[in-house]
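Asks: okay, structure incoming, though there's no sequence with it:
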């Protein structure tokens, strides 16, 4: 029999592969459905998130042992799960192997159990470091970092370019593989930070960093007066709200507002100034998430327009946030599956969209107003190059890093229209 903890972790891995699910959204629902809590929930979370984080490393080991033969996706997920237990957790070898083989049997039948058993027993013959020494000997430096830190080579190269020659690339890649702590935001006017548990944040006066626990059990979070939001995302909203404007300060716009965290903070910051916020999100299901986030803020209106061609008049806003759709390479510690889902060719679609959204924002902002262009990606094509294509000189640029600031790698440029 397969224990419920490993079954839930395996189902999460399969949903990521089959349905492009996000494990941080899917897993809590699975845990509630199966009534797993406490140590069982923590173990299922480590199994699912850890396996996804280290998938590239485990795949390199599996491919070495199987001569890179084609393996059914469900079998490969079970092998990855077994590798994580054998190489990165204190699970006895026999338990890691037998439970993973049972998962193979339940997923595809008896025919693949012998294969899975043989592979995992050979995985157990070496420690993780011994495997790394074997697989990286005589390999070029980029491939070494890719295998050792479980990042696709193209992402390693892109992050290295963004950091520059003096940046700590190894430190950044290591930080991507550390589970982030949950950070809360107290929405001003609705909740005082002292009402929330946790330690104060380093960058945002509204942040509280939790040591553990379920944030949905916190009354202020349940009531929408506070939310879960990375401190880097909070800082983006603060950068826009704190920038000085010449003239009136009454109409704010969040051009790409889904899922609504920044819109809720902006709306709360705008309210005491008598300002209103238009929170726009082109995708209806994400617009629903925005509505839920801003439900306590009567000064916020949610719209579902294409941000590149909305109905607003040129020069009609005082502050605009463009939190552009991006590769999400700055949130790999929080969304480990993104590193396997994204491809270099995604930039060919995303960059023109980012450029078009910024161009439209620069038309919509009035003279003397400010635009904040933000991405949860430090990739130069999505940050520096987008600004260069728009022909703007930002007033300030902020680039955050997980290994330096303890946040997602948010980029934010504040642009003033003369």
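Replies: That came through fine. Note that the structure is predicted; figures quoted are calculated from it, not measured.

Asks: when you work out contacts or count neighbours from here on, use the C-alpha atoms and nothing else.
Replies: OK.

Asks: check which element follows the helix or strand encompassing residue 148 along the chain.
Replies: In this assignment (DSSP states H and E), residue 148 forms part of helix 141-149. Using DSSP H and E, the helix or strand that follows helix 141-149 towards the C-terminus is helix 153-163.

Asks: output the contacting helices and strands for that following helix.
Replies: Here helix 153-163 is seen to pack against helix 141-149, helix 169-176 when contacts are counted using 3 or more C-alpha pairs under 8 Å, 6 or more residues apart in numbering; DSSP states H and E.

Asks: please repeat the previous calculation with a cut-off of 7 Å.
Replies: Packed against helix 153-163, as judged by 3 or more C-alpha pairs under 7 Å, 6 or more residues apart in numbering; DSSP states H and E, are the following elements: helix 141-149.

Asks: can you pull out the strands in the stretch 301-418 of the chain?
Replies: 317-323, 365-375, 396-399, 411-416 (DSSP state E, counting those that start in this stretch).

Asks: follow-up on the earlier one: tell me which residues in the helix holding residue 148 are buried?
Replies: Residues 143-149 are the ones in helix 141-149 that count as buried (16 or more other C-alpha atoms under 10 Å).

Asks: now those residues as JSON lines including distance to residue 79?
Replies: As requested, those are exported to JSON lines (distance: C-alpha to C-alpha, whole Å):
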{"residue": "143", "distance to residue 79": "22"}
{"residue": "144", "distance to residue 79": "22"}
{"residue": "145", "distance to residue 79": "22"}
{"residue": "146", "distance to residue 79": "20"}
{"residue": "147", "distance to residue 79": "17"}
{"residue": "148", "distance to residue 79": "18"}
{"residue": "149", "distance to residue 79": "19"}
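
Asks: for stretch 39-51, buried residues please.
Replies: Those would be 41, 43-51, for stretch 39-51 by 16+ other C-alpha under 10 Å.

Asks: take the one below as the second:
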């Protein structure tokens, strides 16, 4: 229900999913595993919304504009589970139907029928069909890669100006790739990132070690989620010169406190 609520808020009020999702997860009291699933369902569905809408339109035999928005969001979540996750087919369909009964009871049968149709084809087959049904090459790229047509054309034009027009497909695929989760080993608490995972390329405090909620060091507060760029911004200050007692630092681009936590560990 958390993922559905966030999708509905994005649809109804242009909410920022990255700001709303953590609050909804905390309010629901989800376990780490359930929080990870809710996160994947939310971001994964939003990332490939255009693709899933094209698949749903074909499976339902109608344009998605003709489907009630709450029902469409249920179908989008179900399509993501069926086409892009390891959730078993029966579980994805059954949970989606159960969700439909909560938000639009009269549409439960419709949701069941559409998602069972989606489940009968492999993801690659759906992509091929979506591309075939598009009314232009750019529309096909837009649907398959979930980018608006105007973005497709703007990216192509930018690449062609650099003589790199043949890189468009690679760019679209990279744009949809899930970023890896970077961690920071806080100095004084976890001094050797290599002992906990694979050291990152640029940040000397950075590492990659899979799902954070599975790491003992993360539960102990010795490791935090933080991308390399954020780590380097903090380290550029703390390691440019020796830290002096009584020195004051001001973070003018503070967010959730990652750089401040790293600076505190450095101090």
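Replies: Received, thanks. In this text the structure is predicted, and so the values were computed from the model without any measurement.

Asks: so after superposing, what's the score?
Replies: TM-score of the superposed chains, computed with TM-score structural alignment, normalised by the length of structure 2, equals 0.73; 253 aligned residues with a C-alpha RMSD of 3.6 Å.

Asks: just to revisit the earlier point, which residues in structure 2 does the helix holding residue 148 of structure 1 align to?
Replies: On structure 2, the counterpart of helix 141-149 of structure 1 by TM-score structural alignment is residues 137-145.

Asks: that stretch vs structure 1, average distance?
Replies: Superposing on structure 1 places stretch 137-145 of structure 2 at an average distance of 2.2 Å from its equivalents, by mean C-alpha distance after the TM-score superposition for structure 1.

Asks: how about the buried residues of stretch 39-51 of structure 1 in CSV, adding secondary structure and distance to residue 234 of structure 1?
Replies: Conversion of the buried residues of stretch 39-51 of structure 1 to CSV gives the following (DSSP: H, G, I helix; E, B strand; the rest coil; distance: C-alpha to C-alpha, whole Å):
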residue, secondary structure, distance to residue 234 of structure 1
41, helix, 28
43, helix, 30
44, helix, 29
45, helix, 26
46, helix, 27
47, helix, 30
48, helix, 28
49, helix, 24
50, helix, 27
51, helix, 29
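
Asks: closest one of the residues you listed to residue 237 of structure 1?
Replies: residue 49 (28.6 Å; C-alpha to C-alpha).

Asks: map that closest one across to structure 2 for me.
Replies: By TM-score structural alignment, residue 49 of structure 1 lines up with residue 43.

Asks: give me the neighbour count for residue 268 of structure 1.
Replies: 26 (other C-alpha atoms under 10 Å).

Asks: where's it relative to residue 88 of structure 1, distance?
Replies: 43 Å (C-alpha to C-alpha, to the nearest Å).

Asks: for structure 1, what's the longest helix?
Replies: helix 346-364 (DSSP state H).

Asks: for whatever residue of structure 1 lines up with residue 85 of structure 2, give its distance to residue 127 of structure 1.
Replies: Aligning on TM-score structural alignment places residue 85 of structure 2 opposite residue 89 in structure 1. Distance, residue 89 of structure 1 to residue 127 of structure 1, by C-alpha to C-alpha: 11 Å.

Asks: and if you look at residue 271 of structure 1?
Replies: 57 Å.

Asks: for the two, indicate the residue with more neighbours.
Replies: Comparing residue 271 of structure 1 with residue 127 by neighbour count (other C-alpha under 10 Å), the higher total belongs to residue 271, at 18 against 13.

Asks: and the gap between that one and residue 296 of structure 1?
Replies: 11 Å.

Asks: which residue is the nearest non-sequential neighbour of residue 27 of structure 1?
Replies: In space, and not counting its chain neighbours, residue 27 of structure 1 is closest to residue 12: 6.4 Å by C-alpha to C-alpha, 6 or more residues apart in numbering.

Asks: tell me the contacts of that neighbour?
Replies: Shown in contact with residue 12 of structure 1 (C-alpha atoms under 7 Å, 6 or more residues apart in numbering): 23, 26-27, 48.

Asks: farthest-apart pair in those residues, please.
Replies: It's 26 and 48 that sit farthest apart of the contacts of residue 12 of structure 1, by C-alpha to C-alpha, at 10.7 Å.

Asks: which residues in structure 2 form helices?
Replies: Using DSSP H, helices in structure 2 cover 2-13, 17-28, 32-47, 49-60, 69-84, 89-103, 108-119, 123-133, 137-145, 149-161, 168-176, 216-219, 228-238, 258-266.

Asks: list of residues touching the fourth one?
Replies: It stands for helix 49-60 of structure 2. Residues contacting helix 49-60 of structure 2 (C-alpha under 7 Å, 6+ apart): 63-64, 76, 79, 114, 117-118, 126, 130, 143-147.

Asks: switch those residues over to CSV; also include distance to residue 233 of structure 2.
Replies: Output for these, formatted as CSV (distance: C-alpha to C-alpha, whole Å):
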residue, distance to residue 233 of structure 2
63, 47
64, 44
76, 38
79, 39
114, 48
117, 49
118, 45
126, 43
130, 43
143, 37
144, 36
145, 33
146, 32
147, 31
